[in-house]
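**Student:** no sequence on this one, just coordinates:
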């Protein structure tokens, strides 16, 4: 039986708090910037991971480990 839209899928529930979210977004932008300036290494694209988890406010790894940095709903 599929979960109702109110429950959602546990892995995609909001689990990233405000401070954590801002840190992820800043870190993602800095890492992506390394692709264009500085050492110009393709490893900077790894910055997409923290950027996307910050923008979407959900972290699959946090879900697996049962971690939440945001206030309880």
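**Tutor:** Sure, I can see it. These figures come from a predicted structure and were not determined experimentally.
**Student:** only C-alpha atoms from now on, for both contacts and neighbour counts.
**Tutor:** Will do.
**Student:** could you pull out the strands in the chain for me?
**Tutor:** With strands called from DSSP state E, the chain shows none.
**Student:** report the central residue of it.
**Tutor:** Closest residue to the average C-alpha location of the chain: residue 53 at 1.5 Å, with C-alpha atoms, centre = their mean.
**Student:** please name the nearest non-neighbouring residue to it.
**Tutor:** In this structure, residue 53 finds its nearest non-sequential neighbour in residue 59, 5.4 Å apart by C-alpha to C-alpha, 6 or more residues apart in numbering.
**Student:** next, the one to line up against it:
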């Protein structure tokens, strides 16, 4: 777990909340339809929201985490 704590935070609070909500919708839709792809996507979105780090944001040089 300590490795996850050392990741730079590039997902801000609003972005994080949207990701967590979207993850819930994706996972629920995947469970209801039996679509494993939706479940996997939901878990990825859930993980990036939970740790406030998105590898794609790093590649694209995006940072929604406001630093005062």
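**Tutor:** Perfect, thanks for sending it. This is a predicted model, so every value here is computed, not measured.
**Student:** what's the counterpart of the residue nearest to the centre of structure 1 in structure 2?
**Tutor:** Under the alignment (TM-score structural alignment), residue 53 of structure 1 pairs with residue 48 in structure 2.
**Student:** got it, and residue 62 of structure 1?
**Tutor:** Using TM-score structural alignment, residue 62 of structure 1 sits opposite residue 57 in structure 2.
**Student:** could you give the number of residues near residue 28 of structure 1?
**Tutor:** Neighbourhood size, residue 28 of structure 1 [other C-alpha atoms under 10 Å]: 22.
**Student:** what residues are up against it?
**Tutor:** Residues near residue 28 of structure 1 by C-alpha atoms under 8 Å, 6 or more residues apart in numbering: 46-51.
**Student:** swap in 10 Å and give it another go.
**Tutor:** 22, 44-54 (C-alpha atoms under 10 Å, 6 or more residues apart in numbering).
**Student:** fine by me, thanks again.
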